[in-house]
Structure formats: structure tokens, C-alpha cells
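**Q** I'll drop the sequence and a predicted model, then ask my questions.
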Amino acid sequence: MWDSQQISGFQRLLLDWYARRRRKLPWRSRPEPYRIWVSEIMLQQTQVQTVLPYYERFMERFPDIQTLAKSTEEEVLALWAGLGYYSRARNLLRAARKIVKENGGNFPDAFAEILELPGVGRYTAGAISSIAFNQPYPVVDGNVKRVVSRLHGIRHTVPESFYWKQAEAWVPEGSASNFNQAVMELGALVCTASAPLCLLCPVHSLCEARRLGIQDTIPPARAARPAESISFVMLALEREGRILLVRQRGGSFIPGKWGLPTNEIRNHASPAQAASELAQSIASFRFPLAEKRVVRHSITHRKIFIYVFYGRIPRLARARAPDSRWVSRPALDRFLTSSAFKKALSSALSE
């Protein structure tokens, strides 16, 4: 490992590079605690380019903690739709309400208090503490691990604690905000997972992996996690030009959001059998169902096959599904935010 002189040289080289090369990102132009917090939650397991339009819309609608805390879960989830990992959005809302209730709407500046917020772990607390408050707390994500591993030529698996200890030793007093962002920026732009741009790296002279010519093999590739296949039936039930929507209860779809009646196909049931059972749970009478095409949809590590059925309900019939409503075709876009439901409905209503 490096001595204090080597660490000091590394800090200087990296900070100089960051001052010249850092990306212009909206949370960097105004690094207020609330804005940093929202950005860090959105960036959990999501790429920067994907986050940017969502972040801009979120900030426009919820410019401060007070506004967010007063909103409904449905409003927050509507802006989050398409970003995935929806528990992040719910935790943002829970945390905003906690901050307003317990701290008068002022974002906490103590690491321990930040760590107590819903949806915040050690990495996120360290990122907020360092970036927003310039406190010398380390951050360790995939980018940081890769930079550490290559700089020290680590070819084997090491415990998570090793990376935290190393990152902590690197963080300079007085420059934690820029330094932590610089390490992550280096990993994102230069010291990339594949084909690292070593000639453009500001600290290549310190890199053991480059000296040994093994930078492309560090860290070793992990076996891809196999995708799980799961099948559902969805019913598009129409009555006098209106489609039945129900609130989702969780599972693979966003809890609390409006969608088509849905059920997972289990116990080797056929799609037609599963659709019939779902229809019987909704209405006390039988009606014909027409099977439409299979819709394929993907979310993280899951391949979803949706068997879509269309049924026309008699004029006076009532659905007994809890928390349901009939919505006119022109108004459906206001209620359906999930691309899976939109694809299924398009299939059901096509001739």
C-alpha cells in the first residue's frame, strides 16, 4: 500500500484532472444537500445518462424537501415510472417526511443522522456527507473498487472492508467533496470496466495493473446472473368503451399504481385456465375471453411473458375487484405509467 507521500501525490493529480475534466451535471451546478441526496438515490444501480431526464423532471416538480414531503406516493411514483427500483422513490418520500417532522425540513448534516434515513446505506450517507458537506467520509461503489484494484494490482477477491479502509485513507481533509467525485468520475470515464483508457488516466504512473499489463483482467469478470422467466395473464376488460383498471398490490409491478387485472401463472396452469380463474375472481358471471398475442417485457434479471386476454363485459355488469375503476380509452394514458401495461393494452385493443 502507499505511504503518505504517494497518497498526497495521487490526490493532487486526481483533483487537478477533475477540475479540468469533470462532467457538467445538474446536481454539481447547485450542490445543495437535498439535490445531492435525490441524485444519489436515483444513481443507485442506474447510469448517469438514464438518470438525467428523470432528475430534471423530479426537481422541477419537487424543488425542495417540503414540497416532496407534502406530495402523495402516487405523484412521486408517476415521475419515477420507467426508472425502476421503485422502493427508492417510496423511501425518498418517507425520508422527506421524516426530515420535515423531526428536523424542520432542514437536511441533517451529521453522518449518523443521514444514515438513519430510509433508503440510505453507508455508501449513500458517505456520498451525501462528503459531496454536500465536504466531510471526509469515504465512498465505495463499483467505480471506486475498480480504481483501487487496478492501482494496487489486486487480482484476487478481497473483503469489502479492504476497499473501505483504502478509500478512507485517500480522502483529503478540506477536499472530500471534489475528491470523492473525482475517484468515481475516473472509474466512470477512464478506468472503465472494459477497455480502460490508460493513456488518458491522470494517475497511470501510479498504476500497478498498468505496469504489469494486466489492467484488462482486473477486476476478474463475474459470471452473469441468469435471467428468471416468469409468466402472467393480463385481462383487458371493456364495458361501454371503458377499460377496467385495478390498483396493483406489488410483485413484479409497481404497488399502488393503476394497471390491468393481472395474475401470475402458477402450478403449470395453462394461460387460458389462469385467465378464466382471474376473470371469475372479478365478475360473478362468465363471459368469453379472446386470447391475444404474448407480450414480452424485461426488468432487472427477469424475462416476463404476458398472455393478454380481451373480454367484453355486459352494460349493467359490475366488477367486484377491490380498488378498481372503469376508465375511458382516451383517459388511459393518464392512469397507465408502466410500459408493460401499455404494451398489453395495445395488444388487446388491436384488431
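**A** In hand now; what should we look at?
**Q** only C-alpha atoms for contact and neighbour calcs from this point on.
**A** Fine.
**Q** The host helix or strand of L186 packs against which elements?
**A** Applying DSSP states H and E as the criterion places L186 in helix 176-189. Where contact means 3 or more C-alpha pairs under 8 Å, 6 or more residues apart in numbering; DSSP states H and E, helix 176-189 is packed against helix 4-21, helix 122-133, helix 142-151.
**Q** Okay, buried residues for the last one please.
**A** In other words, helix 142-151. For helix 142-151, the neighbour count (16 or more other C-alpha atoms under 10 Å) marks 143-151 as buried.
**Q** returning to that earlier point: tell me the angle the helix holding L186 makes with helix 142-151.
**A** 80 degrees (axes from the mean of the first three to the mean of the last three C-alpha atoms, to 10 degrees).
**Q** after helix 176-189, next one along is what?
**A** Following helix 176-189 toward the C-terminus (DSSP H and E): helix 208-212.
**Q** mind checking how far that following helix is from the chain centre?
**A** How far helix 208-212 lies from its chain's middle: 34 Å, per C-alpha atoms, centre = their mean, to the nearest Å.
**Q** on contacts alone, who are the packing partners of that helix?
**A** Short answer (3+ C-alpha pairs under 8 Å, 6+ apart): helix 208-212 packs on helix 142-151.
**Q** Tell me which residues are up against the helix it packs on.
**A** Residues outside helix 142-151 that contact it (C-alpha atoms under 8 Å, 6 or more residues apart in numbering) are 155, 163, 166-167, 183-188, 191-193, 206-210, 215, 218-219.
**Q** just stretch 313-328 next, same as before
**A** Looking at what lies outside stretch 313-328 - C-alpha under 8 Å, 6+ apart - the contacts are 237-247, 281-284, 287.
**Q** can you rerun that using 6 Å?
**A** The contact list for stretch 313-328 (C-alpha atoms under 6 Å, 6 or more residues apart in numbering) reads 238-239, 242-246, 282-283.
**Q** from these, which ones fall inside strands?
**A** 238-239, 242-246 (DSSP state E).
**Q** Neighbour-wise, which one of those leads?
**A** Counting neighbours by other C-alpha atoms under 10 Å, L245 comes out on top of those with 24 neighbours.
**Q** residues touching that residue, list them.
**A** Applying C-alpha under 6 Å, 6+ apart, the residues contacting L245 are 259-260, 324-325.
**Q** can you list those in a markdown table and add distance to L200, neighbour count and secondary structure?
**A** Listed next are the contacts of L245 as a markdown table, based on distance: C-alpha to C-alpha, whole Å; neighbours: other C-alpha atoms under 10 Å; DSSP: H, G, I helix; E, B strand; the rest coil:
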| residue | distance to L200 | neighbour count | secondary structure |
| --- | --- | --- | --- |
| G259 | 49 | 27 | strand |
| L260 | 51 | 24 | coil |
| S324 | 57 | 17 | strand |
| R325 | 58 | 15 | strand |
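**Q** A further structure is provided below for comparison with the first:
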Amino acid sequence: MIDLKAYGIVMWDESKIASFRRTLLNWYDREKRDLPWRRTKNPYKIWISEIMLQQTQVQTVIPYYERFLDCFPTVTDLAAADEEKLLKAWEGLGYYSRVRNMQKAARQIVEEYQGHFPANYEQIAQLKGIGPYTAGAIASIAFDLPEPAVDGNVMRVLSRLFEIDYDIGQPKNRKIFQALMEILIDPNRPGDFNQALMDLGSDIESAKNPRPEESPVRFFSAAYLNGTMDKYPIKRPKKKPQPVQIQAFIIRNETGDYLLEKNKNSRLLEGFWSFPLMETSFIVQPLTLFDDSADSLRETLFQKKVFEEQYQISPSWSDRHFSQLKHVFSHRKWQIELTEGLLAAADIQESETVRWVSAADFVNYPFAAPQQKILDEYLKHDND
């Protein structure tokens, strides 16, 4: 364990630690939310919830969690799942590497542990896609092991409790918070202790609009007592995502089917179906009365020509106007222009990655959020 004094942190004595545990857990017993994954000790179900809750709000997760378990009730079902069925069950949650890693981990469990979820921290942490936080959460909640689960919410609370002058966004500083939690965690109720700190950090002591006067542990908090709540936690702002212009081609044939393409060549949205998409070099700005859109028009005409050559078709291009769409990933911000084309004959050679699909069959294809936005915008104008 690291020397906390070297980081300017003076640990409480045993009586204060015991008082802190009681205060926090008494609050949790009164105020904890009734969530479906808190009604079970099944490590598989707890694991599913923890992965879904990464970068996703609780209320959004609940219906996904319940549907996912209906589709894949056991780790064996998840390991054997078809990719498109798996992506369809996850559709809309984003960060799709999470569910792919879950399936890889499920296959590890089947192959290495005969389908039984490993019951100690070290083995859990060896599973694909499971880091120290998730391993600690599963170990403490499902198996009552005194393992800390240190996420951003927990680091925020600890930063204020001890006025920690280290950036919580720097991975190298995580060891400070891990060492603190190893001392503070309640050995008798480790899962509840971890969840109590998570709840506290996500609500009352949230990053935006915290309510420090309502915190059950405010009188343990050095930042509260010293009037420095606005200083902690220390965290540098994230880099802004880079803008990328995307041209979406909505192509219909004479029977009303749409041309869909499966993304097989990129880690971003790999495995999902969409209208054909093409990254362009020209970033289209919102038009004003004084804009000269000649450059934009030339770029669009060029992309249409490239599309025709790539797919060996010559659609009749529509002049209908659609609103520009935006979709933000963690590192990219897509600005999406829609272009509609009609074909007199469906003369594309269909394959595993390119096919004509009726609108009624869209429900059977996994669509990522950008595709759903494109479809919604298009359908708003479908009867124009």
C-alpha cells in the first residue's frame, strides 16, 4: 500500500473511520434506490448492470437491463449469442465495444470456469473488458469481498473528504483513491459501502450542481468544513471531439426498399447496418442569408459521383432538403448531411454486407444511434 502522507493525506483514526461507515450506511439504508440489480446476488446479473452503467444513466439502463436478460438469461446464452442479435439487444446504449467484450468474457467463463462466474477478485479482473472498478464492484456486491470499487463518483467524494490535490482524470493518481478505499471500506458490508459512495457521488455530490448541505457525510468532509467544495475534485477539462463531415446516402429502389450496408471495416460502429455513409473533407456550416454555398455544392456533387462509381449505380438524385444532423462520440463529432436517390431498378449485387431492405424489416437489423437519427429525419419528410 502506498504512503498516503506522501500525498498530503492524513488518515482518520479508527473511531472516526467506524463513525463514517455507520453514518454512510445508515443513510444508504434509508435512501437507496430500488433498482433491479440490487435485488440479486447473481454475479452475472450484477456484471451486466455494471457494464451497462458505464457512461449511461441509471434510468436509461433499466429497460435495457431487463430486455438483455430476457434475451440472454445466463452467461452460457451470452457466450453463444449471434452477433446481430447481441448488437440489437444493445442498440442505442452506445460504446459497443462494451457488449463485444462482455461476450468475449462470457466465453472465457464458459471455457475456463465451466460456465460458473469466478468468485475472487483476481480471476474476475482477468476477464475481458473488466477493469479494477468493475472487478471490485462484482467482488464486493456479489461475493461480499472487501474490494474497493473506485469510479469517478467515488473519487469525487474522496477528493472532498480529504481535500486531495491530485487530478482524478489522471490514471496514475487512481492508486491514491484505491489506497484510501482499502482503509475506509466496511469489511462487513463492502458491497453496500461501495454502492453508497457511488450513489452519493452521482447525486448529492455530483459534478454539476452538488448539494453539499444535504450530504450525510458533510461533517467528515474537509472541503465542506473549510469552504473549498468548489475547488474539488481537481480535473482537467476533456479535449473537445473533432468535427467530421459525413454524407449519408438514402437510396430507394422501385419497390420501395432501401439500400443498407453493414460496417465491417472499422472499430467505430462495426457490425451495425446503416444507409451508405461516406466521410468527406468539407465541413458544412449552418447556412445564413449571406453564406456562399458553392463550395458545399461542389463537394456534394463530387461525393455523389464517388458514390456512383463505388456502387456502380446511377440514382436519380432528389433535390429535397434535410436538416443537418449531429452525433457526438467521445472523440469525434459527426456532422451529417442527407442525400436521397431513387433507382429505377435494383441492380446491385447483394451480399453479406450490402442488401435491399424494406422499412418493415428494419426492426430486424441492429442500427446505431446515428443511423436512427438519419432515419428519423428522413421519415419526417417522407410524405413531402
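**A** Arrived safely, thanks for sending. As the structure is a computational prediction, the values presented were derived from the model and not from experiment.
**Q** Next, the TM-score between them, please.
**A** TM-score for the superposed chains, counting by TM-score structural alignment, normalised by the length of the first structure: 0.91, backed by 350 aligned residues with a C-alpha RMSD of 2.3 Å.
**Q** before we move on, the earlier item: nearest to R94 of the first structure among the contacts of L245 of the first structure?
**A** G259 (23.9 Å; C-alpha to C-alpha).
**Q** what residue of the second structure matches up with the closest one?
**A** In the second structure, the residue matched to G259 of the first structure (TM-score structural alignment) is S274.
**Q** The residue of the second structure positioned farthest from its centre in helix, strand or coil?
**A** The C-alpha centroid of the second structure is most remote from A344, which lies 41.2 Å away (C-alpha atoms, centre = their mean). Following DSSP: H, G, I helix; E, B strand; the rest coil, A344 of the second structure is assigned to coil.
**Q** Need the counterpart of it in the first structure.
**A** Match for A344 of the second structure (TM-score structural alignment): P314.
**Q** Provide the aligned range in the first structure for stretch 87-101 of the second structure.
**A** Against the first structure, stretch 87-101 of the second structure falls on residues 77-91 (TM-score structural alignment).
**Q** which residues are contacting the matching stretch?
**A** Looking at what lies outside stretch 77-91 of the first structure - C-alpha under 6 Å, 6+ apart - the contacts are 118-119.
**Q** And stretch 115-132 of the first structure, by the same measure?
**A** 31, 33, 91, 95, 114, 135-139, 176-177.
**Q** May I see the buried residues of it?
**A** 115, 117-120, 122-132.
**Q** same question, stretch 180-200 of the first structure
**A** For stretch 180-200 of the first structure, using 16+ other C-alpha under 10 Å, the buried residues are 180-193, 196, 198.
**Q** what does stretch 344-351 of the first structure give?
**A** Per 16+ other C-alpha under 10 Å, stretch 344-351 of the first structure contains these buried residues: 344-345, 347-348.
**Q** Please compute how far that stretch lies from its chain's middle.
**A** Distance, centroid of stretch 344-351 of the first structure to centroid of chain: 29 Å (C-alpha atoms, centre = their mean).
**Q** still on that earlier bit, just curious, which of the buried residues of stretch 115-132 of the first structure is nearest to A269 of the first structure?
**A** Distances from A269 of the first structure to these, taken by C-alpha to C-alpha, are shortest for G119, at 37.7 Å.
**Q** Can you find the partner of the closest one in the second structure?
**A** By TM-score structural alignment, G119 of the first structure lines up with G129.
**Q** State the three-state secondary structure for its match.
**A** Going by three-state DSSP: G129 of the second structure is coil.
**Q** any idea how far it is from Y96 of the second structure?
**A** 12 Å (C-alpha to C-alpha, to the nearest Å).
**Q** cool, L301 of the second structure as well?
**A** For L301 of the second structure, the distance to Y96 of the second structure - C-alpha to C-alpha - is 33 Å.
**Q** Name the residue in these two with the higher neighbour count.
**A** Y96 (19 against 11).
**Q** residue ranges of the helices in the stretch 201-350 of the first structure, please?
**A** Secondary structure of the stretch 201-350 of the first structure (DSSP state H, counting those that start in this stretch): helices located at 208-212, 271-282, 332-335, 339-349.
**Q** Rebuild these as JSON lines, extending it with distance to S8 of the first structure.
**A** Formatted as JSON lines, the helices of the stretch 201-350 of the first structure follow (distance: least, C-alpha to C-alpha, whole Å):
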{"stretch": "helix 208-212", "distance to S8 of the first structure": "17"}
{"stretch": "helix 271-282", "distance to S8 of the first structure": "64"}
{"stretch": "helix 332-335", "distance to S8 of the first structure": "55"}
{"stretch": "helix 339-349", "distance to S8 of the first structure": "50"}
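**Q** Go through these and name the closest to V76 of the first structure.
**A** Nearest of the helices of the stretch 201-350 of the first structure (C-alpha to C-alpha): helix 332-335, 13.7 Å.
**Q** Outside of that closest one itself, list whatever touches it.
**A** Residues contacting helix 332-335 of the first structure (C-alpha under 6 Å, 6+ apart): W258.
**Q** average gap between that helix and the second structure?
**A** Superposed on the second structure, helix 332-335 of the first structure shows a mean distance of 3.1 Å to its aligned residues (mean C-alpha distance after the TM-score superposition for the first structure).
**Q** buried stuff in that helix?
**A** Buried residues in helix 332-335 of the first structure (16+ other C-alpha under 10 Å): L332.
**Q** and if you look at stretch 238-256 of the second structure?
**A** Applying 16+ other C-alpha under 10 Å to stretch 238-256 of the second structure flags 244-253 as buried.
**Q** G213 of the first structure matches what in the second structure?
**A** So, by TM-score structural alignment, G213 of the first structure is matched to G227.
**Q** How many residues are close by that match?
**A** With other C-alpha under 10 Å as criterion, G227 of the second structure counts 10.
**Q** Could you measure from it over to Y166 of the second structure?
**A** Taking C-alpha to C-alpha, one finds G227 of the second structure at 18 Å from Y166 of the second structure.
**Q** Then S281 of the second structure?
**A** From S281 of the second structure to Y166 of the second structure the distance is 40 Å (C-alpha to C-alpha).
**Q** For those two, indicate the residue with more neighbours.
**A** Neighbour count, other C-alpha under 10 Å: between S281 of the second structure and Y166, Y166 has more, with 17 against 10.
**Q** Nearest spatial neighbour of that one, chain-adjacent residues omitted?
**A** Spatially, and ignoring its direct neighbours in sequence, Y166 of the second structure is nearest to I234 (6.2 Å; C-alpha to C-alpha, 6 or more residues apart in numbering).
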